[in-house]
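Trainee: here you go, sequence then predicted model.
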Amino acid sequence: MNVVVMILLILHFVGLASLLGGFLVQTKAIGRGKGTVVTAMVHGALTQLVTGVAMVGLIEMMGERDLDMAKIAVKLIVAVVITVLVFVFRKKDPAPSWALWLIGGLTLANIVIAVVWR
């Protein structure tokens, strides 16, 4: 089962790279008011959400580690907000710059929460 959790963690990182990379690619266009939610951001947000929930479920099911449920709840809320924003603005061309900056900022915040919150 640990192998499955590790595969999910790797996929979680791939989703993060896709989401953050898609945002970073759009930063120049956002500055000109022409930014869009690219497909990579949609796939990244969904991958992050699904793999995160699956990892927590498997780790809980195995019972080998105590998880900080407050941290997980905060990360889940942030991930859901990101996913909703991505889906709401994916067909808007251009997307509002505030929405794109919020997606990028929340993505970065989720990284900080994952690394700093102990």
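Mentor: Happy to help now that I have it.
Trainee: contacts and neighbour counts: CA atoms only from here.
Mentor: OK.
Trainee: what's the first helix or strand after the host helix or strand of V56?
Mentor: Secondary structure from DSSP states H and E places V56 in helix 39-62. Going down the chain from helix 39-62, the next helix or strand is helix 69-89, by DSSP H and E.
Trainee: how close does T27 get to G104?
Mentor: 9 Å (C-alpha to C-alpha, to the nearest Å).
Trainee: which of the two has more neighbours?
Mentor: Shown here are T27 and G104; by other C-alpha atoms under 10 Å, G104 has more neighbours (21 against 18).
Trainee: residues contacting that one?
Mentor: By C-alpha atoms under 8 Å, 6 or more residues apart in numbering, the contact list for G104 reads L20, F23, L24.
Trainee: okay, now the first one: neighbour count?
Mentor: When neighbours are counted by other C-alpha under 10 Å, L20 registers 22.
Trainee: another structure for you, compare them:
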Amino acid sequence: MEFLRLLLVFLHFIGFAALLAGFLGQMTAAEKRIVPAMIHGGLTQLVTGLALVGVDEALDKDVNNAKVGVKLAVLVVILLLAWANRAKPAVGKGVFFAIGGLTVLNVAIAVFWV
């Protein structure tokens, strides 16, 4: 079961990397857009994050439900912004930087909220 937990953590990091790479890849573009990596990375984080909570509960690990809830809420906002703007040829800087900022915020919550 511990191997499954570590695999899920690994895949969760891959999801974060895809989401952040999609954002950073568009930073220098004149017209910023939502790339599939951003949506797929966010969805990967959603699935693996929920699975991680289930595995941690099964292993009787202490789960901070408030932290999980906040991280889930931030991720849902990221996914809603990305999904709503995915077909647009260009998105506003506010939406684009909100997605990037919320992505970094989610990592900060994961690292600093103990």
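Mentor: Received the coordinates, thanks. Everything numeric in this text was worked out from a predicted model, so none of it was measured.
Trainee: where does the TM-score land?
Mentor: Once the chains are laid over each other, their TM-score by TM-score structural alignment, normalised by the length of the second structure reads 0.96; 114 aligned residues with a C-alpha RMSD of 0.8 Å.
Trainee: what's the closest of the contacts of G104 of the first structure to G35 of the first structure?
Mentor: Using C-alpha to C-alpha, F23 comes nearest to G35 of the first structure of the contacts of G104 of the first structure, at 9.1 Å.
Trainee: in what helix or strand does the closest one lie?
Mentor: Per DSSP H and E: helix 2-31 holds F23 of the first structure.
Trainee: now that helix against helix 39-62, angle please.
Mentor: Interaxial angle, helix 2-31 of the first structure versus helix 39-62 (axes from the mean of the first three to the mean of the last three C-alpha atoms, to 10 degrees): 150 degrees.
Trainee: how big is the angle separating helix 2-31 of the first structure from helix 69-89?
Mentor: Using the same axes, to 10 degrees: helix 2-31 of the first structure against helix 69-89 is 50 degrees.
Trainee: now do the buried residues in helix 2-31 of the first structure.
Mentor: For helix 2-31 of the first structure, the neighbour count (16 or more other C-alpha atoms under 10 Å) marks 5, 8-9, 11-20, 22-23, 26-27, 30 as buried.
Trainee: and it, what other elements does it pack with?
Mentor: If contacts are counted by 3 or more C-alpha pairs under 8 Å, 6 or more residues apart in numbering; DSSP states H and E, helix 2-31 of the first structure sits against helix 39-62, helix 97-116.
Trainee: rewinding a little: pull out the buried residues from the helix holding V56 of the first structure.
Mentor: Going by neighbour count (16+ other C-alpha under 10 Å), the buried part of helix 39-62 of the first structure is 40-52, 54-55, 59.
Trainee: need the contact list for the aligned partner of F89 of the first structure in the second structure.
Mentor: Using TM-score structural alignment as the criterion, the counterpart of F89 of the first structure in the second structure is N85. By C-alpha under 8 Å, 6+ apart, the contact set of N85 of the second structure is R33, I34, V91.
Trainee: let me know the closest of these to L80 of the second structure.
Mentor: Using C-alpha to C-alpha, these come closest to L80 of the second structure at I34, 11.7 Å.
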